[in-house]
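# can't give you the sequence, but here's the structure:
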């Protein structure tokens, strides 16, 4: 397998090598492998230790499989979004619509697909005993066995409560609508198009065995590697740093062969309220969100007995970090992967794209640029490539947004308060009621979700809701 590497500075490579060496030594892991992706290309890989813990044992590399635990959930979420984009389901659909009888057999028929994706369904964190991660999936042959007699722990849609059984349900949903096994669908629709040939449901040599490390002595205990059965969509997969580097690029950019950029961006947006005890963390549609070192990261952590894994992507920096270890506990893999991103960003910050003029400029669009006022508050409208607009508050506070041009002459908000809202330029028309200084066809104001933006603060010639005092602006009256 060949990978394309762009040279990092020696100081950057040294810092990355030191970071994983520290993680492996202080975390007492038999082995640690890691990778950094920059602008979609793998630019660094590193490995420390041996997969069997012996000094002369086998050294891992970018093609060595490790179990990735709950990073598997990101793949399951993509399969569900693919079904949505094909029109086979809506994220607001109750489960009962696609799995008839779910309400009777499991008691979760009214839970929506979006709630399952974002862990706001209220389902329990784990399946009933015995612990599913160390026992064969054959012990839980049906969804009723996975969910148990009392599957709900919270009212659906009220709180974020991480649920492994929830992703078992999503896997069963995929199987029902595709008519094939979850793993078959995943391999054909996702792994093969993205060239992820070393990601699989079962281990394929070369792979690292899972180990537990004694807390008070440097000795090892082998961990079982069970087939999780119905729980597979929550944590079954094995993968490599090379394959996860490809997955990181997909999570940053999307891929039309699998899921387009807009749908992947939807996955990255917060879909669940953060826990007040951990406000730096959040959850999208199948993706964890974190705020570390002043940057927003998206991806997922993962663990199964004998393995730890993390993948973090910073779209702002154009970077991703992947870290895998074959230990049940020890190295703080979430911090390791985010540190790989931080180190690379600090040593070699992303170069801004060179400025270039727009290839063309519609005079009607240019006429929309410049200052606008919401009441007395000043805003600036800028024109970007592709007929896009950006509204920026000039007072340091206010509701700004980027807007995408639509075919009907309106724009749709892409982020912030106005995400999904419609921006519509309103033009003067010839006829009674026109002001003397308003030429027919001139944009008199912008209508943004019922808010009116005018060219002058509270412009009396525009359709300001509630009207404008006829006496206009005035000084403070003198004291009597």
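Everything's here; your move. For clarity, every value in this text was computed on a predicted model and none was experimentally measured. Numbering: from 1, shown residues only.
# When you work out contacts or count neighbours from here on, use the C-alpha atoms and nothing else.
OK.
# how near is residue 117 to residue 171?
Taking CA to CA, to the nearest Å as the measure, residue 117 and residue 171 are separated by 11 Å.
# And residue 356, by the same measure?
According to CA to CA, residue 356 and residue 171 sit 46 Å apart.
# what's the answer for residue 334, then?
Taking CA to CA, one finds residue 334 at 25 Å from residue 171.
# Residue 425 now?
Residue 425 sits 45 Å away from residue 171, going by CA to CA.
# between those two, who's got more neighbours?
A direct count of neighbours by other CA atoms under 10 Å for residue 425 and residue 171 places residue 171 higher, at 24 against 18.
# how about the more buried one, secondary structure?
What DSSP: H, G, I helix; E, B strand; the rest coil gives for residue 171 is helix.
# Could you find the closest non-adjacent residue to it?
residue 233 (5.4 Å; CA to CA, 6 or more residues apart in numbering).
# got it, and residue 108?
In space, and not counting its chain neighbours, residue 108 is closest to residue 102: 6.1 Å by CA to CA, 6+ apart.
# and the one you found, what does it touch?
Residue 102 is in contact with 95, 96, 108, 109, counting by CA atoms under 8 Å, 6 or more residues apart in numbering.
# since we're on the residue nearest to residue 171, how many residues are nearby?
The number of residues near residue 233, taken as other CA under 10 Å, comes to 32.
# In contact with the residue sitting nearest the centre point of the chain, which residues?
The residue lying closest to the centre of the chain (CA atoms, centre = their mean) is residue 268, at 2.4 Å. Neighbour list for residue 268: 284, 285, 287, 289, 298 [criterion: CA under 8 Å, 6+ apart].
# Second structure follows, compare the two:
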């Protein structure tokens, strides 16, 4: 099956129409896009103002702040290897920066309170050699907000993370990136410097159909915040990794950690939340994860939906104009809505744990009824049967207890409490007692149960 056979003709035409409209109305020299689903590129398309010279999945564009996600993966690798803790202050590993009180976690999620940009000349349009030291990147007043109090996007913060990677690896950020992410994932068209074929960056005049070439500067110390060039093909490989993990780079639980919100949404024009190197936005009833990026002459966006198993990339070579973030979200939505993912067939469990099976069914927290379900893989799920409430999944511990994985009870302990004769008396979930009947008189419930039991109107 070729990529052109994966999607229906109507879906392919809708995707092409969206890309063509974006290039035309956005007045960009070129725009290239691609969509991935079910483990392969399902569609790609491009539009260009140069007839016969449309870019393709092998054409490099600069991706700007999408670079930050790569840097975040390198930092999470250091954590997984035990070389740092996310709650470590920067000073522990990279002393003398005047931002040492900020934690690694805060830098990853842009909640360290550091300034958004560097002091001095516009860093995106000046050579990196004008900022040879971290002090030139941070300036005399690195922090403009208290650390940990709010989300405030910081390009210098990711410069610090790149320097942290270099310090702990004893090698350049670019070399560590190549060795630990790009080579294992087969991303040989993602590079710090442009490699032909690549697009040139342009500024389009806002009031006339004329163009001006933009400089493509080497960002120096700022490279971990926005240096990379890449292609739609490579970025869709990266999206698959961010959705599923890859043991050669980062395990699934760590990429899932990257996707979780790390800081409250910023007031004003920030329309989503931020994880650890990943943006998250709500589009209708789905969550899109990924990152946007821009540098003079270029715009880029990668969005993916884990639930739909769909990812979309849009790259453009204009300083401003096409709303590539919106276009990428539209492409993803076109595919996910027009051709919904076919669920895997239901299958019974390969074997039954009789003790776990005996725990399933209704449990009462006071008078509220919950259902305990046995999941594939041996996990448990507890959720209210009526209305909204506290629902969580649990995984087993070696000591016979269970740990909450999500929701209100994330990290909390579920214990099966047994009576003297070995029968189950109740479930203890973070001190809350769940019984088989509402306020079961035979169970050990704090405060006890009135000996007269339930009663009607005549008290």
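That came through, no problem. Computed from a prediction, not measured in an experiment: that's the story for all the values here.
# thinking again about what came up before, make a ChimeraX selection of whichever of the contacts of residue 102 of the first structure turn out to be buried.
In ChimeraX syntax, the buried subset of the contacts of residue 102 of the first structure is picked out as below (16 or more other CA atoms under 10 Å):
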select :95,96,108,109
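# which non-adjacent residue is nearest the counterpart of residue 419 of the first structure in the second structure?
Here residue 419 of the first structure is matched to residue 410 in the second structure, going by TM-score structural alignment. Closest residue in space to residue 410 of the second structure, ignoring its immediate chain neighbours: residue 404 at 4.3 Å, by CA to CA, 6+ apart.
# so that neighbour touches residue 430, yeah?
No - at 10.0 Å, residue 404 of the second structure does not count as touching residue 430 under the criterion of CA atoms under 8 Å.
# Give me the common contacts of those two.
Listed as contacting both residue 404 of the second structure and residue 430 by CA under 8 Å, 6+ apart are 412, 413, 414.
# who wins for neighbours among these?
residue 414 (23 neighbours).
# picking that back up, pull the contacting residues for the residue nearest to residue 410 of the second structure.
For residue 404 of the second structure, the contacting residues are 392, 393, 394, 395, 410, 411, 412, 413, 414, by CA under 8 Å, 6+ apart.
# The second one maps to what in the first structure?
In the first structure, the position corresponding to residue 393 of the second structure is occupied by residue 402, as judged by TM-score structural alignment.
# From residue 283 of the first structure, how far out is its match?
Counting by CA to CA - residue 402 of the first structure and residue 283 of the first structure are separated by 23 Å.
# Tell me which stretches of the stretch 151-300 of the first structure form helices.
Ranges of helices in the stretch 151-300 of the first structure, per DSSP state H, counting those that start in this stretch, are 164-178, 182-186, 232-235, 241-253, 261-268.
# Where does the third one end up in the second structure?
In this case it means helix 232-235 of the first structure. Residue span in the second structure matched to helix 232-235 of the first structure, by TM-score structural alignment: 223-226.
# Mind reading off the mean deviation between that stretch and the first structure?
In the superposition against the first structure, stretch 223-226 of the second structure averages 0.3 Å from its aligned positions (mean CA distance after the TM-score superposition for the first structure).
# Can you give the contact residues for that stretch?
Stretch 223-226 of the second structure has contacts (CA under 8 Å, 6+ apart) with 63-68, 71, 155-156, 158-159, 161-162, 173, 192, 219, 293, 295.
# longest single helix anywhere in the second structure?
When the second structure is parsed with DSSP state H, its longest helix is helix 9-26.
# Contacts for that one next, please.
Contacts of helix 9-26 of the second structure (CA under 8 Å, 6+ apart): 29-33, 43, 45-48, 321-324, 327, 330-331, 334-335, 338.
# Can you show me the helices along the stretch 1-150 of the second structure?
Secondary structure of the stretch 1-150 of the second structure (DSSP H, counting those that start in this stretch): helices at 3-6, 9-26, 67-80, 104-108, 134-138.
# List the buried residues for the last one?
Just to be clear, that refers to helix 134-138 of the second structure. 134, 135, 137, 138.
# more crowded one of residue 402 and residue 283 of the first structure?
Legend: neighbour count by other CA under 10 Å for residue 402 of the first structure and residue 283, higher for residue 283 (27 against 21).
# what sits against the alignment partner in the second structure of residue 81 of the first structure?
Residue 81 of the first structure maps onto residue 76 in the second structure, with residues paired by TM-score structural alignment. Counting by CA under 8 Å, 6+ apart, residue 76 of the second structure makes contact with 250, 254.
# quick revisit: what helices or strands is the helix or strand the match of residue 393 of the second structure falls within leaning on?
Secondary structure assignment for residue 402 of the first structure, by DSSP states H and E: strand 401-405. Judged by 3 or more CA pairs under 8 Å, 6 or more residues apart in numbering; DSSP states H and E, the packing partners of strand 401-405 of the first structure are strand 389-393, strand 411-413.
# which bit of the second structure covers the first one?
This means strand 389-393 of the first structure. On the second structure, the counterpart of strand 389-393 of the first structure by TM-score structural alignment is residues 380-384.
# Check stretch 343-362 of the first structure too.
The aligned range for stretch 343-362 of the first structure is 334-353, by TM-score structural alignment.
# and the matching stretch, how far out from the chain's middle?
The chain centroid and the centroid of stretch 334-353 of the second structure are separated by 23 Å under CA atoms, centre = their mean, to the nearest Å.
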